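Fold the stuff below for me.
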Amino acid sequence: MNNSIESIKIKDNGLRHQVYKIIKDKIARGELKPNQRIFESRIAEQLSISRGPVREAIRDLAKEGIVINIPRKGTFIAACSIKDIEEIYSLRAILEGLAVRRSINYLSKKDIKNLENLREEMVTASKNKNIAKMVEKDMQFHKVICYSSKHTRLIKFWSEMDYQIRTFLVTADLVFYNPEQIAQRHNKIIEAIKAKDPDIAEKCIKNHINQIGKEIIDNFKKRSIVSSSTLKK
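Okay, here's the model as predicted:
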């Protein structure tokens, strides 16, 4: 089952948080789509729980802007705006540019091998049209670089964007089905890291992120994926 909440056995304690996480994970994997309506009663039935924890979880998601409640219409998965993508990707480019400059001094041969393995797993997932796995491996690749920077605040800010980045990538899935392009872009970053050239590494990762941001925006415009605010009209 792809676009509803699957039947999952969940623990009695912390139901609200568990339902919140289940819905959020489904969105990040592309199983719940932007502007798709969700139903409190249906989710409760599928999870075999009362509607109370589901209602609370949806309220929490609404506070974060992940879902939107529209009077007399229902609750919908929020879609991002072009401005959201521009802001997230411009900030991401700055953060990862700094991260790769710093991480060059800390990344071990084992870490670099891990980056190479993740690149290959991305390529394989792309060839298999497995967008969820490809996005997961891509995020792991960039996480290795960011966490290796040993910059606490950078890591914090980057981690806070993680969910939105995943959602953008999964929603714009048609952009990322080019295995050769994936390999080439990430190879440039890896080679600059191996050469311990912070200027080239920063340039490569910024170019990569800025290009992805542009492709996501173009893809969203082409497919008319727009902010859920338009549903109110």
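
only C-alpha atoms for contact and neighbour calcs from this point on.
OK.

what's near enough to touch the spatially most central residue of the chain?
Taking Cα atoms, centre = their mean as the criterion, Arg166 is the residue nearest the geometric centre of the chain, at 0.8 Å. For Arg166, the set of contacting residues under the criterion of Cα atoms under 8 Å, 6 or more residues apart in numbering consists of Ala28, Arg29, Val135, Glu136, Met139.

Strands - which of these land there?
Using DSSP state E to define strands, no part of the contacts of Arg166 is located there.

could you list every residue that touches Asp111?
Val144.

what about it, helix or strand, and which?
helix 109-127 (DSSP states H and E).

Please apply the same query to Ala57.
Per DSSP H and E: Ala57 is located in helix 51-63.

doesn't Lys143 make contact with Leu118?
No - between Leu118 and Lys143 no contact is recorded; they are 11.1 Å apart, counting by Cα atoms under 8 Å.

Alongside the first, I'd like the structure of this one:
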Amino acid sequence: MELNEQRPEDYIYYYIRQQIIARELYPGNKIVEEQLAAETGISRTPIRAALKRLSYEGLLVSYPMKGSFVAMPTKKDMQDAYECRKLLEAEATRCASYHITDEELKELEDIFDQQKLVHRTHDMHTFLEINEKFHLVIAKASRNSFFQKYIQELTVRCNVFLLFYDKFQVTPLEDSFAIKEHRIIIDALRQRDPEKCYNAAVQHNQSTLDQLNKDKL
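Here you go, the predicted model:
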């Protein structure tokens, strides 16, 4: 989007994210506010708001008197995040098998169709947004507010690893394990089979972690 179509804070937020996706910014690089202001014509106040948002999501780290830097997520960070997410999503998906409505299943199918379309364009921004919606529909269907809260937070955190290490932009749709496993999860939910739902969610998170570890090497 052009700047005049977005709030300045949102523009800077996506501007920096795109530089990370394009590997124009690397882990450890400093974000220079003056340079951002010169490049975009945006004042320091919305720039700082965007940096704060990116720090909250884990893409940046900020230090007093030093500034903001592109995060340097470790293999241990990634392992811990996905182990926690695997446990939460497995149980949330199992619970969702008892409560999910036909309307929510239709919503998942619609999101799944969007994912396939976006994957073909290799638009990672949009794919991550749609992917987050997919997982949050399931968390909501668990009818457990704590699952919703913590799965949302973990999804945002895990996006950091996907942005840095996933080979989404060079992976053809037919080779995407994420798309295939989302199909399995939807089918298990449609069958209202709690064991299949639990196992599908475990497998999906483990596959993601295994692939990220492979891509990171």
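
State the distance from the aligned partner of the residue nearest to the centre of the first structure in the second structure to Glu34 of the second structure.
For Arg166 of the first structure, the aligned residue in the second structure is Asn159 (criterion: TM-score structural alignment). Asn159 of the second structure sits 27 Å away from Glu34 of the second structure when distances are taken as Cα to Cα, to the nearest Å.

And the helix ranked longest in the second structure, what does it pack against?
Within the second structure, and with DSSP state H defining each element, the longest helix by residue count is helix 75-99. If contacts are counted by 3 or more Cα pairs under 8 Å, 6 or more residues apart in numbering; DSSP states H and E, helix 75-99 of the second structure sits against helix 124-141, helix 145-165, helix 177-190, helix 194-216.

Pipe the ones you listed into a markdown table and attach distance to Pro8 of the second structure per row.
Putting those into a markdown table (distance: least, Cα to Cα, whole Å) gives the following:
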| stretch | distance to Pro8 of the second structure |
| --- | --- |
| helix 124-141 | 18 |
| helix 145-165 | 22 |
| helix 177-190 | 33 |
| helix 194-216 | 32 |
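
Show the contacting residues for Val118 of the second structure.
When the contact criterion is Cα under 8 Å, 6+ apart, the partners of Val118 of the second structure are Thr126, Phe127.

Give the aligned equivalent of it in the first structure.
Residue-level alignment of Val118 of the second structure against the first structure, with TM-score structural alignment as criterion, gives Ala125.

wait, doesn't Ala37 of the second structure sit right on Pro46?
No - look at Ala37 of the second structure against Pro46 with Cα under 8 Å: they stay out of range, at 9.8 Å.

follow-up on the earlier one: Leu118 and Lys143 of the first structure: which is more packed in?
Just comparing Leu118 of the first structure and Lys143: by other Cα atoms under 10 Å the higher neighbour count belongs to Leu118, 21 against 18.

ok, how many other residues are close to Arg16 of the first structure?
Using other Cα under 10 Å, Arg16 of the first structure is surrounded by 18 other residues.

so what's it up against?
Each residue near Arg16 of the first structure by Cα under 8 Å, 6+ apart is listed here: Pro53, Val54, Glu56, Ala57.

that's a helix at it, yeah?
Yes - with DSSP: H, G, I helix; E, B strand; the rest coil as the criterion, Arg16 of the first structure is part of a helix.

could the contacts of Arg166 of the first structure go into CSV alongside neighbour count and distance to Lys150 of the first structure?
Below are the contacts of Arg166 of the first structure laid out as CSV (neighbours: other Cα atoms under 10 Å; distance: Cα to Cα, whole Å):
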residue, neighbour count, distance to Lys150 of the first structure
Ala28, 23, 26
Arg29, 20, 28
Val135, 24, 24
Glu136, 19, 22
Met139, 17, 17
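
Closest to Asp218 of the first structure out of the residues you listed?
Compare each of the contacts of Arg166 of the first structure with Asp218 of the first structure using Cα to Cα and the shortest gap goes to Val135, at 18.5 Å.

corresponding residue for the closest one in the second structure?
Counting by TM-score structural alignment, Val135 of the first structure corresponds to Leu128 in the second structure.
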